[in-house]
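Peer 1: how would this look folded up:
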Amino acid sequence: MAGANGSPLKFKKFSDEATSLKVSEAKDKHDYNAVVSDFIPLQRILPDSRPEVCLVLRYPDDLPPVSVVIPFRNERPSVLLRTVYSVLLHSPARLLREIILVDDGSNEPDLGSQLDVHVASLPKVRLIRKAVNVGLMMARQAGIDASSADYFITMDSHMECSPGWLEPVVYRLVQKPKALVCSNIGSINNDDFGVSPNTEKFGVAFDFPFFTWNLGQQIARFTKEYSESRKNNTEPMWIGTVMGMIIAMRKDWFQQLGGFDPGMHIWGSEQIELSVKVWMCGGEVEMVMWSVGKVGMVNLFRVAYTWLDQPYRQVVIDYSGEKPSEVDVGDVSERRALREANACHSFHQRGAAKLCHEGFSYTKRKETKSTIRWECSQRRSENCKGTVTSDNPVS
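Peer 2: Next up, the predicted model:
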C-alpha cells in the first residue's frame, strides 16, 4: 500500500509532460507534492516509534477529554483529511471529545460540498466555516471558543499523529494546569510524504526553540549537565517557546490570558507572544516526548509593546531596523490590561531570568545602537551575568 507505515512514495519519473506539469504546479501552490499525497491512503497507520521505556508507562484512567482544533485555508483535501484521520485513529476514544475544523475562508472547490459530506460521515468531527479569511490566529481562536472540553489542542492541517501522542499531553496539563505544552515534532517529507519521527537520544534532540533579542525564533541548546541529568526520556522538557504548529492548554487559563492577540491577523510571532505571557504570568512552557509529524513585523512590535518593559522593548525595536512611527501596531491597551489583571511579572523579573533558566546554555553578543551582553554559563539563573543597556531614554 502506498505510503504504508509512514514509508515514502517515490516516483522515478512521470511519463507524460502534462502530469509533470501538474505535479510542479501543485508543489508551487502548496509547498509539498500534493499529487503524491493523493495516492496515499487517508487512514494511514504510522508505526509506534516510542522508546521501550515509554511503552510500559500507564496513565490514570480518569484523564479528561480534549477538543482538537484544526484551522485550514485551501489545504489539499487529502492532506487535511489525513490529519483528521490520524487524530481519530491514534487517540483513545475516552480522551477525544471532538475535532473542530475551522475553514478560514477557503475558495478551493474541493473544500466545499465534498468536504461537508465527508465530515458529516466522521464521528466527533464538526466543521466551522468563516465566510472570509480572518487569519490563522483568529481561526484558531474561533475553534477554541467553540470547543466544549476543558482542555484544547490546536494543530496545523498538515500533520500526522503517531501512537501514544495524546496521553502524555493531557496528563501533563492535569499535573500543571498553567502549562503551555507542545509535542515533540518529527517531519513529513514534502516531496514523498515519508514520515521521520524524532528519535534522538532521550526522545528529543537537545536543541530547543527560544528567541533572540529581535524576538526572532532561534534554536538554543541545553547544557551538557542538564542533558545528562535527565533520568529518562519520559520527562517533559522545559523550552523557551513553543513552535506554534501544535499547542495544548487548559481553555480557561488560555482565555484568562486573553487568547490569541486579535491584532495579529497573519501568522508570525504568535507562538512567542503566547509563550512569553504564559511564563510571565506564572505558567510553564514544556515539550512532551512523543512525536507528531509536520509536513510578520506588526506582530513582533505588538509583543514588544505589550509584554516587554524598557530597556528590552527598545532593544527589540533597535534590532528590528524598523522605525516605530512607520509600523502601525494598533491599540494594545486591552492586551496590557490583561497583563495587569493577571498580575504578571515584569519581563526583567520573569523574562530575562528565563534566558538563564537552569539547563539553558545561551550566549548572545551583538553591538548595535543598543548594546546587549548576556552570558548564561551556569545552571542556575541567579549565577548568570548580564547587562542590557540602551542609548534611548528608559520609560
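Peer 1: CA atoms for contacts and neighbours, from now on please.
Peer 2: Fine.
Peer 1: Secondary structure element for Met264, which one?
Peer 2: For Met264, there is no helix or strand it lies in under DSSP states H and E.
Peer 1: so what's it closest to, chain neighbours aside?
Peer 2: Leaving aside its chain neighbours, Met264 sits nearest to Asn299 (5.5 Å; criterion: CA to CA, 6 or more residues apart in numbering).
Peer 1: Run through the residues that contact that neighbour.
Peer 2: Contact partners of Asn299, counting by CA atoms under 8 Å, 6 or more residues apart in numbering, are 263-264, 268-270, 329.
Peer 1: List just the nearest of those residues to Lys251.
Peer 2: Comparing the contacts of Asn299 against Lys251 with CA to CA places Glu270 closest, at 17.0 Å.
Peer 1: The closest one touches Phe260, doesn't it?
Peer 2: Yes - shown here, Glu270 and Phe260 form a contact pair, counting by CA atoms under 8 Å, at 7.3 Å.
Peer 1: just checking, next helix/strand downstream of the longest strand anywhere in the chain?
Peer 2: Taking DSSP state E as the criterion, the chain has its longest strand at strand 284-294. Counting by DSSP H and E, the next helix or strand C-terminal to strand 284-294 is helix 297-307.
Peer 1: buried stuff in that next one?
Peer 2: Residues of helix 297-307 classed as buried: 298-307 (neighbour count, 16 or more other CA atoms under 10 Å).
Peer 1: returning to what we had before: please identify every residue contacting each of Glu270 and Phe260.
Peer 2: Common contacts of Glu270 and Phe260, defined by CA under 8 Å, 6+ apart, comprise Met137.
Peer 1: who has more neighbours, these two?
Peer 2: Neighbour count, other CA atoms under 10 Å: between Glu270 and Phe260, Glu270 has more, with 24 against 20.
Peer 1: residue contacts, that one?
Peer 2: Residues near Glu270 by CA under 8 Å, 6+ apart: 137, 244, 260-261, 264, 299.
Peer 1: now swap in Arg172 and tell me
Peer 2: Arg172 sits next to 179, 181 when contact means CA under 8 Å, 6+ apart.
Peer 1: next one: the one 5 residues further on
Peer 2: Remark: with contacts taken as CA under 8 Å, 6+ apart, Pro177 is in contact with 249-250, 253.
Peer 1: Proceed likewise with the subsequent sequence, for comparison:
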Amino acid sequence: LKALEAEELRLQEESVRLHQINIYLSDRISLHRRLPERWNPLCKEKKYDYDHLPTTSVIIAFYNEAWSTLLRTVYSVLETSPDILLEEVILVDDYSDREHLKERLANELSSLPKVRLIRANKREGLVRARLLGASAAKGEVLTFLDCHCECHEGWLEPLLQRIGEEESAVVCPVIDVIDWNTFEYLGNPGEPQIGGFDWRLVFTWHVVPERERVRMRSPIDVIRSPTMAGGLFAVSKKYFEYLGSYDTGMEVWGGENLEFSFR
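Peer 2: From the prediction side, this is the model:
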C-alpha cells in the first residue's frame, strides 16, 4: 500500500510539473461532471426569449493541453449550452506535439457533430490561434474560452442576451475557482469585481465603485468594467471585426485583453 501511495504521489507531482495542475487527479474525474449551483437566486428567475437571442461559436485554442481538462471543457460547453444557441464549438490546435492530441483527439471529436477541429500549420500563439477560430466561425457571436474551463447550466444565455441588446457590448462572465490540486469547485466567495490596469499595463482587479453600485437596480445587473481579464468573453463577430479584431503581432497572451479593452 505504501509503495502504491508513493507511486501515486510521484505521478501527481509529475503531472503538476508538466501542466501546473494536478492532471493525475483530473484524469480520474468524470469528463461529464456537473458543478454545484452557487449563484444568486435571482438568476433562476431570469427568462430568455431563445428564438431572438443570437447564436454563438465557442472558440477554444489549446497547445499541449492535458486530455481530461480539454475534453471536460468541450463536454461542459456542449452539455450546458442550449442547442438552439450553440452554432458550434471550434477547437484550435496551436501546433501541439503531444501524441494524445493527434489522431486520438480527432477520433474523439468525430462523433460530436457540433465540434470542429482546426490545426495550425505552425506555432501561432494564443492571439493568432484564436483568430484562426474566429475567421472560421459561423455564429453571430464569438465566445472565447480557455481550454481548462467548466460551465454551469445557464452560463451562456446572459452573455448572448446582453449582446442582443447592444451589439457593441463585450461581455465577460464571473470567473469562479476550481482548486488546481483537488479539482474541488470553490465558486466565487467574494463580490464580483471589475478590471483595471496599473502603469506597467498589467491587468488588475478592483472592487466595484460606489457610482456603479448606485446605477445597478439589481444585484444581478450588468456591471460596467473598463477592462477585461481576456480569457473568457463574448463579442459580436461583426463588432469584433469592426474593431479590427486582435493585433496579429502579439506572440503570446497577456496584453491582448488590455489592447482590445482600450479599443
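Peer 1: Superposed, what's their TM-score?
Peer 2: The TM-score (TM-score structural alignment, normalised by the length of the second structure) is 0.94; 261 aligned residues with a CA RMSD of 1.6 Å.
Peer 1: can you pick the most crowded of the contacts of Pro177 of the first structure?
Peer 2: Result: Met249 is most packed of these (other CA under 10 Å), 26 neighbours.
Peer 1: Ile90 of the second structure maps to what in the first structure?
Peer 2: Aligned counterpart of Ile90 of the second structure in the first structure: Ile100 (TM-score structural alignment).
Peer 1: what helix or strand is its match on?
Peer 2: strand 96-104.
Peer 1: What is that strand packed up against?
Peer 2: strand 66-72, strand 125-130, helix 136-146 (3 or more CA pairs under 8 Å, 6 or more residues apart in numbering; DSSP states H and E).
Peer 1: Name the residues that touch that strand?
Peer 2: By CA under 8 Å, 6+ apart, the residues outside strand 96-104 of the first structure that reach it are 65-73, 84, 124-136, 139-140, 142-143, 147-149.
Peer 1: ok, Lys102 of the second structure - how many residues close by?
Peer 2: 14.
Peer 1: correction: Val117 of the first structure
Peer 2: Neighbours around Val117 of the first structure, by other CA under 10 Å: 10.
Peer 1: how would you label it: helix, strand or coil?
Peer 2: Here Val117 of the first structure is helix, with the state taken from DSSP: H, G, I helix; E, B strand; the rest coil.
Peer 1: what's the counterpart of it in the second structure?
Peer 2: For Val117 of the first structure, the residue aligned by TM-score structural alignment is Asn107.
Peer 1: just to revisit the earlier point, got JSON lines for the contacts of Pro177 of the first structure, with distance to Pro209 of the first structure too?
Peer 2: As requested, these are exported to JSON lines (distance: CA to CA, whole Å):
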{"residue": "Met249", "distance to Pro209 of the first structure": "18"}
{"residue": "Arg250", "distance to Pro209 of the first structure": "22"}
{"residue": "Trp253", "distance to Pro209 of the first structure": "23"}
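Peer 1: which residues in the stretch 251-395 of the first structure form strands?
Peer 2: 284-294, 360-367, 371-376, 385-389 (DSSP state E, counting those that start in this stretch).
Peer 1: looking at those, which is buried most?
Peer 2: With neighbours defined as mean count of other CA atoms under 10 Å, these peak in mean count at strand 284-294, which reaches a mean of 25.
Peer 1: Show me what that one packs onto, helices and strands only.
Peer 2: Short answer (3+ CA pairs under 8 Å, 6+ apart): strand 284-294 of the first structure packs on strand 159-161, helix 167-175, strand 179-185, strand 187-188, strand 237-238, helix 270-280.
Peer 1: Go through these and name the closest to Tyr319 of the first structure.
Peer 2: helix 270-280 (16.5 Å).
Peer 1: what's the distance between the residue lying closest to Lys277 of the first structure once chain neighbours are set aside and Gly186 of the first structure?
Peer 2: Leaving out its chain neighbours, the residue that sits closest to Lys277 of the first structure by CA to CA, 6+ apart is Trp307, at 7.0 Å. For Trp307 of the first structure, the distance to Gly186 of the first structure (CA to CA, to the nearest Å) stands at 31 Å.
Peer 1: sorry, back to before: after alignment, which residue of the second structure pairs with the residue nearest to Met264 of the first structure?
Peer 2: Checking TM-score structural alignment: Asn299 of the first structure goes with nothing.
Peer 1: Kindly report the same for Lys22 of the first structure.
Peer 2: Lys22 of the first structure maps onto Leu11 in the second structure, by TM-score structural alignment.
Peer 1: quick one: contacts for its match?
Peer 2: By CA under 8 Å, 6+ apart, the contact set of Leu11 of the second structure is Tyr24.
Peer 1: ok, now how distant is it from Glu79 of the second structure?
Peer 2: Separation of Leu11 of the second structure from Glu79 of the second structure (CA to CA) stands at 30 Å.
Peer 1: ok, now Gly125 of the second structure?
Peer 2: Separation of Gly125 of the second structure from Glu79 of the second structure (CA to CA): 28 Å.
Peer 1: so how many other residues sit close to Asp150 of the first structure?
Peer 2: Neighbours of Asp150 of the first structure (other CA under 10 Å): 15.
Peer 1: One more: Leu57 of the first structure?
Peer 2: There are 9 residues near Leu57 of the first structure, going by other CA under 10 Å.
Peer 1: go on, Asp28 of the first structure?
Peer 2: Using other CA under 10 Å, Asp28 of the first structure has 12 other residues around it.
Peer 1: about what we covered before: of the helices and strands packed on strand 284-294 of the first structure, which is nearest Cys376 of the first structure?
Peer 2: When these are compared by CA to CA, strand 237-238 sits nearest Cys376 of the first structure, at 16.2 Å.
Peer 1: The closest one packs against which elements?
Peer 2: Using 3+ CA pairs under 8 Å, 6+ apart, strand 237-238 of the first structure sits against strand 284-294.
Peer 1: Compute the inter-axis angle for the strand it packs on and helix 270-280.
Peer 2: 150 degrees (axes from the mean of the first three to the mean of the last three CA atoms, to 10 degrees).
Peer 1: Give me the distance from strand 284-294 of the first structure to the chain's centre.
Peer 2: In terms of CA atoms, centre = their mean, to the nearest Å, the centre of strand 284-294 of the first structure is set 9 Å apart from its chain centre.
Peer 1: Next up, the contacts around the closest residue in space to Leu109 of the second structure that isn't next to it in sequence.
Peer 2: Setting aside the residues directly before and after it, Leu109 of the second structure is nearest to Val115 in space (CA to CA, 6+ apart), at 6.6 Å. Remark: with contacts taken as CA under 8 Å, 6+ apart, Val115 of the second structure is in contact with 88-91, 109.
Peer 1: Try it again at 6 Å.
Peer 2: Going by CA atoms under 6 Å, 6 or more residues apart in numbering, Val115 of the second structure touches 88-90.
Peer 1: which residue is nearest the middle of the second structure?
Peer 2: Leu145 (2.2 Å; CA atoms, centre = their mean).
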